[in-house]
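Peer 1: What would the 3D arrangement of this be:
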Amino acid sequence: MSLRINDVAPDFTAETTQGPISFHQWIGDNWAVLFSHPKDFTPVCTTELGVVASLEQQFAARGAKVIGLSVDPVDNHTKWAQDIKEVTGATINYPVIADTELKVAKLYDMLPGDAGDSCEGRTPADNATVRMVFVIGPDKRIKLLLAYPMTTGRNFDEIIRVLDSIQLTAKHKVATPANWRQGEDVIITGAVSNEEAAKIFPGYKTVKPYLRTTSQPQ
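Peer 2: Coordinates of the predicted model:
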């Protein structure tokens, strides 16, 4: 099953480092960030889990819960967490899914259906495509998908930036330009007429007939 933006994020039950979860129930009325890893005790992923641990409060401030996934058992996750703390200084307080039967990886189209049903004997290279980020809204629909190569660590400041944009544009009739950051000007969407824009966004600027900017709404 190929997943796209605005598709309902597939629901699943799984074992995690914090016990069993039902994914949609776990999300509740929150936003969620699911980020996956090919295998425990891999170097790039070690740095990534530590960075997310250090940013967890920033995600929480935006109403977002974070959850990791790795194709290994819970016991391995727990041992790995000790290494992550030693390397990065950060304690992992968010759950990490133990996708030992590859069910979630297949459900989210990160591994093919014929990849088998066990993590045993699989190398990081076998699971190279299990390096994705999904941002999921309270409506349980996918808002963002990103896939990364094994040799490139993910930029989670960018994930927070995108989350800020998604939340802002879900609330107001605006879009955000390239490299936008909180507090910067935004773009008025094409669905808003000039007359309506004058009422909603007084003093807006017309750069081109199709490109109108305004201060970030609150």
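Peer 1: contacts, neighbours, all on C-alpha from now
Peer 2: Noted.
Peer 1: burial measure for residue 32, as a count.
Peer 2: The tally of other residues near residue 32 (other CA atoms under 10 Å) stands at 27.
Peer 1: by contact count, what packs against the helix ranked longest in the chain?
Peer 2: If you go by DSSP state H, the chain has its longest helix at helix 43-61. Helix 43-61 makes packing contacts with strand 64-70, helix 74-88, helix 156-171 when contacts are defined by 3 or more CA pairs under 8 Å, 6 or more residues apart in numbering; DSSP states H and E.
Peer 1: So which bits of it are buried?
Peer 2: 45-56, 59 (16 or more other CA atoms under 10 Å).
Peer 1: Residue 199 and residue 77, how far apart?
Peer 2: Plainly put, residue 199 is 54 Å away from residue 77 if you go by CA to CA, to the nearest Å.
Peer 1: more neighbours, these two?
Peer 2: Neighbour tally, residue 199 and residue 77, criterion other CA under 10 Å: the higher count belongs to residue 77, 23 against 10.
Peer 1: what's the spacing between the more buried one and residue 157?
Peer 2: Taking CA to CA, one finds residue 77 at 24 Å from residue 157.
Peer 1: Looking at the helices and strands packed on helix 43-61, which one is packed in the most?
Peer 2: strand 64-70 (a mean of 23; mean count of other CA atoms under 10 Å).
Peer 1: Now do the strands for the protein: every range, in order, please.
Peer 2: If DSSP state E is used as the criterion, the strands of the chain fall at 13-14, 21-22, 31-37, 64-70, 96-98, 132-136, 142-147, 174-175, 186-188, 205-208, 211-214.
Peer 1: among those, which is nearest residue 168?
Peer 2: strand 174-175 (7.8 Å; CA to CA).
Peer 1: The structure of the following sequence is requested for comparison with the preceding one:
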Amino acid sequence: MYLPSAFRVEDLPHLHAQIDASPLAILVTLGAQGPEASHLPLLLDPQAGEFGTLHGHFARANPQWRQLADGAEALVIFSGPDAYVSPGYYPSKAEHGKAVPTWNYIAVHAYGQAEIYDDPQRLRALVSRLSERHEQGRAHPWSVDDAPPGYIDGMLRAIVGFSLPIRRLEGKWKLSQNRNAEDFAGVRDALSVSPEANERALAQRMTTL
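Peer 2: Modelled structure (predicted):
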């Protein structure tokens, strides 16, 4: 990922927090037929390894897992809020007109090689953890134990799990830090009153820089 110093984030707790806030990741590998990508819900174990370890599963019918089994390196992309930035947001535009559109966003890229497994007990534990995370707070949370055991056993045979220790971790918070204070405030204030929830969320992140 292109990382100008103004936008680079290296603080591990901040990177882990963004991973947790972006549970649906894009896992990319490069195989004999070219790049492949899958959208996967992942869990982060922040204490396992130098940068943490990611856990998830593929449908067994998805051939991409075989690339990981063969040792391919994976790039895992976690996307945060993003927003189009109009030159009209910059007070400096009225002074000299030297402004062009851009896009602000938050992204984390994780790299590593994965261990593939299909042990039923391990898969069941993974699926249970994923379900517990995304069912929490619901009035009637679903549990793996709610389904017939035979049905769950069949579902587990249809997936392949993986554990991916993060070897390299990159964070980019592109939030107009390269603009002067007035232009930065203009972008933040414009996004904060946007009708788009994603843009308001990005404005909120700008207030915490």
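Peer 1: what's the TM-score here?
Peer 2: Overlay of the two chains. TM-score (TM-score structural alignment, normalised by the length of the second structure): 0.31; 106 aligned residues with a CA RMSD of 5.5 Å.
Peer 1: quick one: what helix or strand has residue 134 of the second structure in it?
Peer 2: Following DSSP states H and E, one finds residue 134 of the second structure within helix 120-135.
Peer 1: What is that helix packed up against?
Peer 2: So helix 120-135 of the second structure, by 3+ CA pairs under 8 Å, 6+ apart, packs with helix 149-157, strand 159-165.
Peer 1: returning to that earlier point: closest one to residue 26 of the first structure among the helices and strands packed on helix 43-61 of the first structure?
Peer 2: Using CA to CA, the nearest of those to residue 26 of the first structure is strand 64-70, at 9.0 Å.
Peer 1: and that closest one with helix 43-61, angle?
Peer 2: 160 degrees (axes from the mean of the first three to the mean of the last three CA atoms, to 10 degrees).
Peer 1: Just the angle for strand 64-70 of the first structure relative to strand 132-136, thanks.
Peer 2: 150 degrees.
Peer 1: The helix or strand containing residue 185 of the second structure: which residues count as buried?
Peer 2: Taking DSSP H and E as the definition, residue 185 of the second structure sits inside helix 181-192. The neighbour-count criterion (16+ other CA under 10 Å) identifies 183, 184, 185, 186, 187, 188, 189, 190, 191, 192 as the buried residues of helix 181-192 of the second structure.
Peer 1: before we move on, what about stretch 115-134 of the second structure?
Peer 2: Buried-residue list, stretch 115-134 of the second structure, by 16+ other CA under 10 Å: 116, 118, 120, 123, 124, 126, 127, 130.
Peer 1: quick one: contacts for the closest residue to residue 160 of the first structure other than its chain neighbours?
Peer 2: The spatially closest residue to residue 160 of the first structure, leaving aside those adjacent along the chain, is residue 59, at 7.0 Å (CA to CA, 6 or more residues apart in numbering). Residues near residue 59 of the first structure by CA atoms under 8 Å, 6 or more residues apart in numbering: 65, 66, 160.
Peer 1: Distance of the last one relative to residue 60 of the first structure?
Peer 2: What it means is residue 160 of the first structure. Taking CA to CA, one finds residue 160 of the first structure at 11 Å from residue 60 of the first structure.
Peer 1: is it true that residue 84 of the second structure touches residue 187?
Peer 2: No: here residue 84 of the second structure does not reach residue 187: they are 9.9 Å apart, not a contact under CA atoms under 8 Å.
Peer 1: What count of nearby residues applies to residue 150 of the second structure?
Peer 2: Residues near residue 150 of the second structure, counting by other CA under 10 Å: 9.
Peer 1: Then residue 56 of the second structure?
Peer 2: There are 19 residues near residue 56 of the second structure, going by other CA under 10 Å.
Peer 1: Which elements pack onto the helix or strand harbouring it?
Peer 2: Element membership of residue 56 of the second structure [criterion: DSSP H and E] is strand 53-59. If contacts are counted by 3+ CA pairs under 8 Å, 6+ apart, strand 53-59 of the second structure sits against strand 34-41, strand 43-45, strand 159-165.
Peer 1: mind putting these in CSV, distance to residue 197 of the second structure and mean neighbour count included?
Peer 2: As requested, those are exported to CSV (distance: least, CA to CA, whole Å; neighbours: other CA atoms under 10 Å):
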stretch, distance to residue 197 of the second structure, mean neighbour count
strand 34-41, 22, 14
strand 43-45, 25, 19
strand 159-165, 32, 22
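Peer 1: And residue 107 of the second structure, how close does it get to residue 81 of the second structure?
Peer 2: Counting by CA to CA - residue 107 of the second structure and residue 81 of the second structure are separated by 8 Å.
Peer 1: So these two - more neighbours on which side?
Peer 2: Each of residue 107 of the second structure and residue 81 has its neighbours counted (other CA under 10 Å); residue 107 has more, 21 against 18.
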